[in-house]
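**Student:** coordinates only, sequence not included:
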């Protein structure tokens, strides 16, 4: 039921009001007595909100509705309202037909593995505890969650330069970024600033391809940098003043090097570039690998020696602030970094990058293919990491074979410090996957 970041899928088939009602009942029955609820800009969120709230209240849980807001805004509001958990109705960066449900703890950390398993079990077994009419949970509407988030963000940065920033809100819930940057003294221009869950301005995911209008606008103007969010603003990506979209691994390296010090670790998924390892080595810090998914990055960031964690897809976590990926926090932090250290273009140029190769092989038997691939790799290599898929570190590079969580694909990623070695690692890994996928087809 849960993927790498909550429950998510097409509204009306994968994600329905029946499911939302069941999740609300399960959360309440699991002992969460007071729950904050919010949603992103998708109109289907109103239907899921009503169902979630009904399920929570009819099992005795009090509900605090904070309205349409960014995911990190809602996650931060849990502690503010002395609640036990939070629910955000969002499909994050997914297309407009999708929607979903994310569950949060007061620390801002997403529900961990044990919590997700309990909610899943209660939904599947219909193990819920309905109350009579006298025991139903209360409902209140609370204004000010976005304002409180903004106040916190204004307190973590001191933007002293008069920077010009373009903020592409992506028709989502992340307009708080533009407001805070303006308050901090920046000249701010917004793009796709009107909340609209159909995402008419661009697809919700802030990729280089989807942010072409932002890169063109920044390049054609005197802006110092550009910021882009997804629909619920848990992600943030950036564009240099020259109009160059900054790769996620590079942005991760910049944040990590600034946040971590001697002897500390940074949490990042095991498909993260060697550029991050090398950037951290300059300050005496290291990378600790996690499975792919910001849920797992957040779990690793609970350790005392992990001040920061992130994913190249745009999820950034500063553990002393919140364990929820906070796109507005990342935007403010990046602008403060540029103000303090110089242009984003120059900062990006400091990060040495390496050739990385990615592709996928289609198969209807992901589990079978992965099992055969792992067996074959264990015969060839002494050390094989099966934390998430199968990863092999060869010393001069690495490759990862990992099943897609949502599609009938096995993904292959390879990186090395030279083109030739990256091509070699990638070709070998892909050939192995294709051979096993061919065997799976033949067996059928």
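**Tutor:** That came through fine. Values in this document were obtained by computation on a predicted structure and should not be read as measured data.
**Student:** CA only for contacts and neighbour counts going forward, please
**Tutor:** Will do.
**Student:** Can you give me the distance of residue 100 to residue 339?
**Tutor:** Distance of residue 100 to residue 339, computed by Cα to Cα, to the nearest Å: 37 Å.
**Student:** putting a second one here so we can go through both:
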């Protein structure tokens, strides 16, 4: 399997496509890219590096740090940390770039390098192309023995991240504490194992139960927080009689909630609720991606605001957020971006906004006080997802997708990211993944039956035209 390279990072299976040689080469290419951005030949780039809990993370972080110092960069290692924490650290240290060693929701055999610019934001498509050009030409900047960079360790950024969240003007810890929440936290043994429970404690959650919060990096289940992967979490929630469960992925840029009755609140609705709450405090435009629910558009409209959609990928969403001066945004997979804090998907910020929103609602309506009751105030859309593993990505993939779309003249077609067909009551989005060799199919409709039927229809269309595994 080849490396997956995009604005979402450089991913592969450790020992296969993600080899030591590739890791060193990409580290050298990134160091060279940063050197080129310097004002003179004596410029010494500063890099922040952090990692999730995967067993391969420490070795990879050590290898990458060594390669960067040998390329004349000063490295600050923040150790085990969430993706948003490393983003905050990169900006706080006034570094020239950052690296997060994490493959996010991918299985444990995967790992990756997520690359950040000096603002602590993911590289845009232009920077990624520059990086790839350097990598392919192997024209790396290396240091002589007098100019080898330094390595420093700083492990206090979890606390800084929490302090920044608690200082948000819209967060009222006393109001949250008054609700005396009993919460289950599932960090899937990832980077959120310590910081998520600590954040909840400092936000005023009265009782905290945990599952998979030992930070071992050995994921007890598929780490993507989808319904089919959360059966044991639901069982634990019911046994421990918690009010709801908070679930994050291994690098804590995605947030999912489970209601007391075991139903999922819905990853898609994490951003919807956060935006609805936040727009009361700070009106403005909102942004999601093309695969996100229409419910965000409806919520924005209720506040007299506009919702814009970007290509899938955090960097793409951030670009549109800046262009539109959005006050909140994110992706429908539970990734909330709050520019007041930083321009990155941050499940920790999402947890704070969700707790605050739920606490305020419970205070106004104590009779109908469950999380599932809270969910009912939002419009109902149902989303289905399918994926097709490609035998090989065909060069004419976009043309083939357009041929499929041409059979539906009643739909408006967006070709910015694969193809999206917008119908009056529903939509279909088909796009190649940024992180895996697959073609993703997203559909949304007014009923789950209809959404699933749409997904199956387009799955058959694709399978009949494109070579799949």
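**Tutor:** Good, I have the coordinates. On a predicted model such as this, the values are computed, not experimentally measured, just so you know.
**Student:** for the stretch 1-150 of the first structure, what spans make up the strands?
**Tutor:** 7-10, 34-39, 62-68, 85-89, 98-104, 139-141 (DSSP state E, counting those that start in this stretch).
**Student:** Just say which of those strands is most tucked in.
**Tutor:** strand 85-89 (a mean of 29; mean count of other Cα atoms under 10 Å).
**Student:** List the contacts of residue 201 of the first structure.
**Tutor:** Each residue near residue 201 of the first structure by Cα atoms under 8 Å, 6 or more residues apart in numbering is listed here: 170-171, 192.
**Student:** Switch those over to JSON lines; also include distance to residue 250 of the first structure and secondary structure.
**Tutor:** As requested, these are exported to JSON lines (distance: Cα to Cα, whole Å; DSSP: H, G, I helix; E, B strand; the rest coil):
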{"residue": "170", "distance to residue 250 of the first structure": "22", "secondary structure": "coil"}
{"residue": "171", "distance to residue 250 of the first structure": "26", "secondary structure": "coil"}
{"residue": "192", "distance to residue 250 of the first structure": "25", "secondary structure": "coil"}
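**Student:** between the residues you listed, which has the most around it?
**Tutor:** residue 170 (33 neighbours; other Cα atoms under 10 Å).
**Student:** contacting residues for the aligned partner of that one in the second structure?
**Tutor:** Matched by TM-score structural alignment, residue 170 of the first structure corresponds to residue 188 in the second structure. By Cα under 8 Å, 6+ apart, the residues touching residue 188 of the second structure are 211-213, 217, 219-221, 223, 247-250.
**Student:** Tell me the spacing between residue 188 of the second structure and residue 346 of the second structure.
**Tutor:** On the measure of Cα to Cα, residue 188 of the second structure and residue 346 of the second structure end up 17 Å apart.
**Student:** Longest helix in the first structure, by number of residues?
**Tutor:** If you go by DSSP state H, the first structure has its longest helix at helix 419-443.
**Student:** Packing partners of that one?
**Tutor:** Contacts defined by 3 or more Cα pairs under 8 Å, 6 or more residues apart in numbering; DSSP states H and E place helix 419-443 of the first structure against strand 356-362, helix 366-380, strand 397-403, strand 409-416.
**Student:** which of the residues in the first one are buried?
**Tutor:** I take that to be strand 356-362 of the first structure. Neighbour-count burial for strand 356-362 of the first structure flags 356-357, 360-362 (criterion: 16 or more other Cα atoms under 10 Å).
**Student:** mean shift between it and the second structure?
**Tutor:** Superposed on the second structure, strand 356-362 of the first structure shows a mean distance to its aligned partners of 4.0 Å (mean Cα distance after the TM-score superposition for the first structure).
**Student:** Kindly report the same for the last one.
**Tutor:** When the second structure is overlaid, strand 409-416 of the first structure sits 3.3 Å from its aligned residues on average, using mean Cα distance after the TM-score superposition for the first structure.
**Student:** Tell me how far that strand lies from the chain's centre.
**Tutor:** Its chain's C-alpha centre and that of strand 409-416 of the first structure lie 20 Å apart, by Cα atoms, centre = their mean, to the nearest Å.
**Student:** can you pull the contacts of the most centrally placed residue in the second structure?
**Tutor:** Nearest to the geometric centre of the second structure sits residue 253, at 4.0 Å (Cα atoms, centre = their mean). Applying Cα under 8 Å, 6+ apart, we find residue 253 of the second structure in contact with 82-84, 334-336, 345-348.
**Student:** count of residues packed around the equivalent of residue 431 of the second structure over in the first structure?
**Tutor:** The alignment partner of residue 431 of the second structure in the first structure, by TM-score structural alignment, is residue 402. Burial of residue 402 of the first structure, expressed as a neighbour count using other Cα under 10 Å, amounts to 21.
**Student:** residue contacts, residue 402 of the first structure?
**Tutor:** Listed by Cα under 8 Å, 6+ apart, the contact set of residue 402 of the first structure reads 370, 388-390, 410-412.
**Student:** Could you find the closest non-adjacent residue to it?
**Tutor:** The shortest distance from residue 402 of the first structure to any non-neighbouring residue, by Cα to Cα, 6 or more residues apart in numbering, is to residue 389 (4.1 Å).
**Student:** Double-check that neighbour against residue 400; I have them as touching.
**Tutor:** Yes: contact criterion Cα atoms under 8 Å: residue 389 of the first structure and residue 400 qualify, at 7.1 Å.
**Student:** thinking again about what came up before, kindly reformat the contacts of residue 201 of the first structure as CSV containing distance to residue 18 of the first structure.
**Tutor:** Listed next are those as CSV, based on distance: Cα to Cα, whole Å:
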residue, distance to residue 18 of the first structure
170, 29
171, 28
192, 33
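**Student:** Could you give the residue range in the second structure aligned to stretch 59-74 of the first structure?
**Tutor:** Against the second structure, stretch 59-74 of the first structure falls on residues 71-86 (TM-score structural alignment).
**Student:** which SS state does residue 296 of the second structure fall under?
**Tutor:** helix (DSSP: H, G, I helix; E, B strand; the rest coil).
**Student:** what does it align to in the first structure?
**Tutor:** Aligned counterpart of residue 296 of the second structure in the first structure: residue 276 (TM-score structural alignment).
**Student:** number of nearby residues for that match?
**Tutor:** Residue 276 of the first structure, neighbours per other Cα under 10 Å, totals 25.
**Student:** Contact partners for it?
**Tutor:** 249-250, 252-253, 256, 287.
**Student:** Write the PyMOL selection for whichever of the residues you listed are buried.
**Tutor:** Those of the contacts of residue 276 of the first structure that count as buried under 16+ other Cα under 10 Å are selected in PyMOL with:
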select buried, resi 249+250+252+253+256+287
